[in-house]
Structure formats: C-alpha cells, structure tokens
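Participant: Sequence first, predicted model second:
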Amino acid sequence: MTVAIAVIALLALIAAGIHVAIALGIIAAGLMLISFNIPPILIAQTAWGSIDSYALVAIPFFIFSGNLMSRGNLALVIMNLVASVVRCFKGGVALALAISSMFFAAVNGSSVACAVALGPAAVRLLPAEGYSPRFSAALIAVCGTLGLMIPPSLSFILIGSIVGMPIPDLFIAGIIPGLLELTLLATGTVVLSRRYGFGIQQDKPDWKAFRKALPSASGALLMPVLIIGTIYAGLFTPTEVSALAAIYAAVLVLLVYRTANLFAIWQTLQESVKQTVMIYGILLGSGLLTAMLTRLGLAAELTRFVAEANVSPFVFLLTVNILLIIVGMFLDGVSMIVLLSPILFPLATAVDINPVHFAVILTALVEIATLTPPVGLNLFVMSKITKLPVHEIIQGVLPFYGIRLVGLVLINAVPQLSLALL
C-alpha cells in the first residue's frame, strides 16, 4: 500500500510540472520521515551516499569534453571527410551523417549532446543536397541515440555506479551493439534515401577530397581513440580518461581548431555544470527512494516471487521490454535508469540473465525512449534546432523507430553481441 501511494504521489508531482529530481526527493524523504521516523541527518547522509562515488566523477568531465567538441564546425569537418568517400552511394550525405554520429557518440556519451553536436551542421548540409527537412531532422534525432550505447556512455556510468558493476566492462560490452545499431541505421538511411530520391550521388569516392580533409579532421578523430583505446588497454579508468578527454578537448578547440576562446570555454563549463547538477539531483532523489524501497523489502519480495514463479528469461525480457517502452513515454533516460536499475537487476540475475547483457538491453531501451513521444528528448531538441513542429519530426522518425526495434530484438536475442569482447 505504501509503495502504491508513493508511486501515485510521484506521478502526480511530475504531472504538475515538478522536476523529477525534486519530486523523488520530496516523496522519498517524506516517507522516510513519516513512515520510518528516520532523523533528517540520516536522510541527508543517505542522499549524499548516492553520489559519493569515484566513478560518478567521470560524468561532469565527459559532459564538458562533449560540449566543447560540439562547438565550432567540427561536425561539418567530420561529415565532409566521410561524405567524400560515401557519396558514391545514393543518400551518401545522409550516410555520412550516420557514420559521423559514431564519432560524436564516442566523444560525449549522451544522446541529446550527440544530436545537438550534429544538428546545426547537418540541418544546413542535408537540405542543400535535396533531403527534406523532416527526414533530416528525424535522421539526426535517431543518430543521436548512439551516444548512449557507444562508450563513453553516461548510461553505462550510471548503471555501473548504481548496480556496482565494472564500468570498463560495460563500455566494452557496448561496442558491438553500438556498431550493430550503426549498421542497421546506415542501411535504413540508404534504403529510405533511394525510396524517396534524396541526395546527390557521385560516380566514385573522391579520395583526393578525403586526403585534403583528413589532416584537419585528424585531431578530432583521435579523441575516441584516446577514450576507448586507453580504457580497453587498461591504461586508465573511465574517471581518469574523462579528465584527460576534457583537457584534450580544450586544447583542440582552443589551440588547434580555434573554434572557442577562453570566454567560450567558461560558458561551456557553466553549461556543463548545470547539466551535471541535473543528473546528480536525480541521483540524490533516487538514492533516497532506493533506500526507502530497501526498507520496505520491495526488491527482495519481487526477486523471491520471480524465483518461485520459475519465470523464463524470455518471458522476463519480453515483460521488461514492453514495460520500459511504455515507461519511456513518460520519463527521461536518466530517471529510468536510476529508478529501475535497483529493482530490475536483481530480478534479471534471479532468472539467469547476465547482468552485463541486461545493462546493454536497458541502454537500448533508453535509446528508444529518447525517440518516443510525448517526452522523447531528441524530438524536442531537433524541433528547437530545425523550427519544425514536433509532430512532423515524429512522422519522420517512424521508419527509423522500426529499425531501432529490430536492433533491440537482436540485442535481446543474442547475448554474445554484448559479451563477445569481454
């Protein structure tokens, strides 16, 4: 009964326009005070404990480095480099956007940040090549989702910190599923471009233009190598490499590409702090809620129920996928992860699902949530960038949504996609 009241109250506060972090804190702290008579000082210590983690220090650094790399014309530099090779395909520029999104995904670790980084340049380039504004906006929104799967994913940092899993393992687990999603997205882009007659096709790759563009793009292209390579080689922890990435990004935009001055660096730092505070606020509230649910014994009761009911992995995963697609209509990705991870991971373990595989599945579901109305963040980001109504972008996303679901099914059905590199 207490859980039901808490859920109803939480939904009511969110529906009233209160930010989910504040709503979580109000509900959890209120119940801990009233129902369990816990002293306020202990509530404060519990909240602080939810963010007092070395791994979580990586979040502000990755956000800062990603925001820095989004400044200037770096997206256009990378897209022109890739387009010089793939323009021989129908829809080559759109394909270049899809491939370039992998680079930005490997830089900022965020779906929204990836879409923001690609958006301004792609919105100028694609319509000039004969693509409709709606298709262009939808493609950028979908490409941005790769930022959650390809390391350094903020999703994996959150999951690892909350559940207590090695974040480097999660990063590595996301590589093949991320490449699979990119392959499906690239294939769908070419097919849709052919169907609607989008794009200007060249006879063959322009290797001369590629060689000319490569030197200017090489500094930016080394960024994902620095991040993924050093983690995979075991040279740095994700937290250490996040600080290194922030320094490298600052040097690039300040001294190499000169797309930002010291004032712009300061502005970027302020924006990054605001984004970090939002994430930490949700973690504080969810930490209190998790402590309350632990006292109520909800996770333990659900785990025992699932074990006694002899639920098969297939039925469990089918239920979780349907449930989280619905939940993703109303909650952002960070809220989904911090609210549901403490409950779902023990259940997944109870039905013999590898927790690393399940982390990749959860991340794939969060990716889909960023495209699912009415709360899909990438839809609103692209609406703001392109000035198109949200409903037009939703219509453009629909074919790609089907592609995303195919990827989700494959990630669920083939655990080795997530576990092969471990």
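Facilitator: Yep, it's here.
Participant: switch to C-alpha atoms for all contacts and neighbour counts from now on
Facilitator: OK.
Participant: distance of T386 from T189?
Facilitator: 19 Å (CA to CA, to the nearest Å).
Participant: Neighbour count: the two, which is higher?
Facilitator: Counted by other CA atoms under 10 Å, T386 and T189 do not tie: T189 has more neighbours, with 26 against 19.
Participant: any idea which residue sits dead centre in this protein?
Facilitator: Nearest to the geometric centre of the chain sits L148, at 2.5 Å (CA atoms, centre = their mean).
Participant: Show the residue spans covered by the helices in the stretch 1-150 of the chain.
Facilitator: 2-15, 20-34, 40-49, 58-69, 74-86, 92-108, 111-128, 133-144 (DSSP state H, counting those that start in this stretch).
Participant: just so I know, which of these lies nearest P355?
Facilitator: Closest to P355 of the helices of the stretch 1-150 of the chain is helix 58-69 (CA to CA; 21.7 Å).
Participant: so what secondary structure elements neighbour that closest one?
Facilitator: Using 3 or more CA pairs under 8 Å, 6 or more residues apart in numbering; DSSP states H and E as the contact test, the elements touching helix 58-69 are helix 92-108, helix 111-128, helix 154-163, helix 238-251, helix 262-296.
Participant: For L214, I want the exact helix or strand it lies within.
Facilitator: helix 207-224 (DSSP states H and E).
Participant: same question, P342
Facilitator: helix 333-350.
Participant: what's the neighbour count on the spatially closest residue to T290 that is not a sequence neighbour?
Facilitator: With sequence-adjacent residues excluded and distances taken as CA to CA, 6 or more residues apart in numbering, T290 is closest to P342, at 7.0 Å. Counted with other CA under 10 Å, residues neighbouring P342 total 20.
Participant: Next: N80.
Facilitator: N80, neighbours per other CA under 10 Å, totals 23.
Participant: quick one: contacts for it?
Facilitator: By CA atoms under 8 Å, 6 or more residues apart in numbering, N80 lies in contact with 96, 213.
Participant: Distance check, it against R211.
Facilitator: 11 Å.
Participant: and the closest residue to L118 other than its chain neighbours, what does it touch?
Facilitator: Spatial nearest neighbour of L118, excluding adjacent residues (CA to CA, 6+ apart): A75 at 5.7 Å. Contact analysis of A75 by CA under 8 Å, 6+ apart lists 100, 117-118, 121-122.
Participant: here comes the other one, which I'd like you to weigh against the first:
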Amino acid sequence: MEAVWVLAISLFITLLLGIPIAFALGISVLLSLWAGGVPLTFLGQLSFTSLDSFPILAIPLFILSGALMETGGISQRLIDFVQSFTGHLRSGLGVATVLACSIFAAISGSSPATVAAIGAIMIPAMTSAGYKKETAASISATGGGLGIIIPPSIPMILYAISTDTSVKDMFLAGFGPALVIIVFLIALVGWISKKEGVRTLNQGFSFRNVLRTGWSAKWSLLGPVLILGGIYTGIFTPTESAAIAVVYSFIVGMWIYRELTWKKLPQVLIHSSITAGTVLIIICTATAFAQLITLYQISNVFGEWIIGLSNNPTVLLLIIALFLLIVGTFMETVTIIIILAPILLPVLQPLGVDPVHFGMIMVIGAEIGMLTPPVGVNLFVASSISGLPIAKLDRAIIPFVLCMIAAYLVIVLLPQISLLFVK
C-alpha cells in the first residue's frame, strides 16, 4: 500500500512541478519500486521490452513520413484541389481547411503535423478573406485533430498494442467518427463565416478547375489510396505501410514536386527524430507505470469503483468520456491511452462494450484534450504558426471544443458509427 501512495503522490508532484510527462512517469515508477522493495532494474527491463514490438516501429516511420510530406509540397496541392470545390462558398476557405486536414491526416498519422502543414498555408489565406486571425488558427487547430482520428493514426496503433486489439480494425473504425466530426465542424465554420462577414474567393465552381487541380494533386491524393488500400487489402501490414509512406513521400517530394531538397532533408530528419524520440520515451515509462498499476492491483480496485457507479454500459461510457475530457486537459494523448486503456477496457468488456468502439472513445476524448490548455499541443502549434498568444486562442477555441464535444457525445452513444466499416 505504501508503494501505491508513493506512486500516486510522486506522479502528482512531478506533474505539478511541470516536469515532462515521460520523466514524471519514470521518477514516480523508480520511487515506487524503491518503496516497494522491487529491484530498480524492473524499469530498465520493461522499457526495453516495451519497444521490442514490430507494430511500434510504425510510429517513428509515420512521424517521418508526415514531416517529409509537410516539406515536400503535398499539403499545398491538396489545399488547391479542395478549394476548387469550396471556393465559391462564403465559408469556402474554412471548409477547405477542414477537408484538407482530413486528406492530409490520411497520410501523416499525426495531429500536430497536420496542423503545421495545413495551418501554415491556410491561416494567412483565411485571415486575408476576413476571418479573425484567432478564428483561422482555431479552425486549423481543430481540423488538425483529424490527424489522429482518420487512419493511419499513431494513437490508434498505441491503443491496439496496449489492449491486444487489431490495428486494422481500429483504422477501419476511424472513418465513421471522422465523418461525423467533419460534418459538425463544417456546420460550425459555416455559421462563424456568416457571423464574421467572411468574403468568398470570388470564383465560381468550375469543373475544369477541379480537373486541373486534381491532376496537379494526383500524387498527393494517391498517397492515402496506396497506404490505406494496401492495409485493408492485406497486401502489407500497418508497419510496412508506414515504411512505404516514408519512401513514397520522399520520392514525391524530392523528384516529382521537387520541393524537398537535400539541403532541407537534415532538418526534416532532426525534427522527426526528436518527435519520435519523445513519443518512444513516453511509451517506455508509461508501459512501466501501467505494469505497476497491474502489479499493485490498482486496476481491480478502480474497476470495482467504476462498476459501483453503475452497471449500465452506456452510463459508464458517458462517465469515462467525461473523465477523459478532464484528464486530457493536463495529460498527453499517448500517455492517456497507454496508462488508462489497459485499466478501463477489462472493466467494460464483460458489460458488452466493443473494444474497437471504446478505442475510438479514448482516441477522440484524448484528442479533444489537444485543444485545451495547459497541454493543448494543437493550440501551441497553431499559436506558433499564427503568431498569436495562447491566451487569445484559449477564448477563440471554445466554440470548436464545444462542437467537438457534441460530436463526441453522438459517437459515444451510437457505437454503430465506430463499427460502421468494421467486419
């Protein structure tokens, strides 16, 4: 019992002090092991074995492919193509941002990468069209959230590994919720565009323009078809698809679009390596933390407490969804999934909750946390791109967070949405 209290209190204190989550988890695990008389080598052994997994290899590969796509000109051509459909609408640029984020998400697997790639181009464009700058940044930050809801998705891979769920099924499950969220966001963007008096792009719909931009973006659009098509047809695994995504994005950016140069490549590799390294360190310490939770039987106690609240699975899912929204404000997405998924799923499965549906609840709940301070990663990326202080974005993002929560509620209550494409 003493070790349990040491684990909980040390984690709380380290997070309160602002220590990065990876190190906060590692420190709390070490102190708990020392208090419980368990050899400290436990942390090293678990850290090594947690990364000794073929599916985890997909994470650094998707991060690298996203960075290559961002630099290689893929995002600009996607935006031009989407705008050919929406340019005649008052909300055309805002809608184009959401749709471009959804397409880029299908080849990057990363939420911050999607915000950076699309937002860097669309925030100035939306501001020129009459959007408030903080509104333009908020649209980009929220649309970028589709980066982990539309497959391939790094958090989906982590959930599948943590709960022994099929990665392929998780990827298939992402399409239904993504469609719901896109519809909600487009409706909100339309209302805001009217309210702020946004101008159109002064271009009517032209089928010739659609064909022209579509032809220019053909290599960008082929990416999702190649990556996801290969997974769903069984030609290659999700990890192999990540490797193919890296090779494909490198070839397209370097020799077809010629916007990725040898001079830019070292910076791309450094940036993606730092990002991947951060995620992998979190996985190491979070896995050890999750193992201690199992060792100390915290999951059993927590499970009994949850069931004590209600034995109705719908009520429990709503309670957990609320819990995830709260936790997401101060914990990073990867950490939430690795720590909480193995605790919560065993409690819910006997009540008939589908693990794939619950996986989408976890991913979307954690994703909404990326829009809320103090750990709102998407907010920080949008702030960096737009040059706006976080305080301004905090206020502007509120309607978008409420919109995401409304869509989230629909997805939680209707499991058919998550299971629409799952066999």
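Facilitator: The structure has been received and is ready for your questions. Treat the numbers as computed from the prediction; the structure is a model and nothing was measured.
Participant: ok, back up a step: nearest to V163 of structure 1, of the helices of the stretch 1-150 of structure 1?
Facilitator: For V163 of structure 1, the closest of the helices of the stretch 1-150 of structure 1 is helix 40-49, at 13.7 Å, according to CA to CA.
Participant: Mean deviation, the closest one versus structure 2?
Facilitator: Overlaying structure 2 shows helix 40-49 of structure 1 at a mean distance of 2.4 Å from the equivalent residues (mean CA distance after the TM-score superposition for structure 1).
Participant: which parts of that helix are buried?
Facilitator: 43, 46-48 (16 or more other CA atoms under 10 Å).
Participant: Over to stretch 332-352 of structure 2?
Facilitator: 332-348.
Participant: for L388 of structure 1, helix, strand, or coil?
Facilitator: coil (DSSP: H, G, I helix; E, B strand; the rest coil).
Participant: Okay, it and G219 of structure 1: tell me how far apart.
Facilitator: On the measure of CA to CA, L388 of structure 1 and G219 of structure 1 end up 34 Å apart.
Participant: cool, Q270 of structure 1 as well?
Facilitator: 25 Å.
Participant: do the same with I5 of structure 1
Facilitator: Taken as CA to CA, the span from I5 of structure 1 to G219 of structure 1 is 54 Å.
Participant: OK, contacts around S110 of structure 1?
Facilitator: Applying CA under 8 Å, 6+ apart, the residues near S110 of structure 1 are 63, 144-145, 147-148, 153-155.
Participant: With L409 of structure 2 instead?
Facilitator: L318.
Participant: okay but G281 of structure 1 is in contact with A23, surely?
Facilitator: No: with contacts counted by CA atoms under 8 Å, G281 of structure 1 stays clear of A23, the gap being 10.4 Å.
Participant: Can you get me the start-to-end distance on stretch 29-43 of structure 2?
Facilitator: 7 Å.
Participant: now that stretch: how far from the chain's centre is it?
Facilitator: A distance of 32 Å separates the centroid of the chain from that of stretch 29-43 of structure 2, by CA atoms, centre = their mean, to the nearest Å.
Participant: who's in contact with it?
Facilitator: Contacts of stretch 29-43 of structure 2 (CA under 8 Å, 6+ apart): 2-4, 6-7, 10, 26, 285, 288-289, 292.
Participant: How about the contacts made by I140 of structure 1?
Facilitator: 97-98, 115, 118-119, 122, 382.
Participant: Neighbour count for these - can I get that in CSV?
Facilitator: Shown next, in CSV, are the contacts of I140 of structure 1 (neighbours: other CA atoms under 10 Å):
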residue, neighbour count
L97, 29
A98, 26
A115, 30
L118, 26
G119, 26
A122, 23
M382, 27
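Participant: Closest to A359 of structure 1 out of those?
Facilitator: Comparing the contacts of I140 of structure 1 against A359 of structure 1 with CA to CA places A115 closest, at 22.6 Å.
Participant: What's the separation between that closest one and L184 of structure 1?
Facilitator: As judged by CA to CA, A115 of structure 1 and L184 of structure 1 stand 18 Å apart.
Participant: Ok, V116 of structure 1 next?
Facilitator: Applying CA to CA, the value for V116 of structure 1 to L184 of structure 1 is 22 Å.
Participant: more neighbours, these two?
Facilitator: Counted by other CA under 10 Å, V116 of structure 1 and L184 do not tie: V116 has more neighbours, with 22 against 16.
Participant: residue in structure 2 matching Q275 of structure 1?
Facilitator: Taking TM-score structural alignment, the alignment pairs Q275 of structure 1 with T275 from structure 2.
Participant: Excluding chain neighbours, give the residue nearest to that match in space.
Facilitator: Leaving aside its sequence neighbours, T275 of structure 2 sits nearest to I63 (CA to CA, 6+ apart; 7.5 Å).
Participant: give me every residue that touches F171 of structure 2.
Facilitator: Per CA under 8 Å, 6+ apart, neighbours of F171 of structure 2: 150-153, 156.
Participant: Then M69 of structure 2?
Facilitator: Neighbouring residues of M69 of structure 2 by CA under 8 Å, 6+ apart: 75, 108, 249-250, 253.
Participant: and which of the residues you listed is nearest S138 of structure 2?
Facilitator: Distances from S138 of structure 2 to these, taken as CA to CA, are shortest for S75 (18.4 Å).
Participant: Go ahead and measure how far the helix or strand containing K392 of structure 2 is from the middle of the chain.
Facilitator: Per DSSP H and E: K392 of structure 2 is located in helix 390-396. Relative to its chain's centre, helix 390-396 of structure 2 lies at 21 Å (CA atoms, centre = their mean).
Participant: Give me the mean deviation of that helix from structure 1.
Facilitator: Helix 390-396 of structure 2 sits 1.7 Å off on average (mean CA distance after the TM-score superposition for structure 1).
Participant: Would you indicate which residues of that helix are buried?
Facilitator: 390, 393-394, 396.
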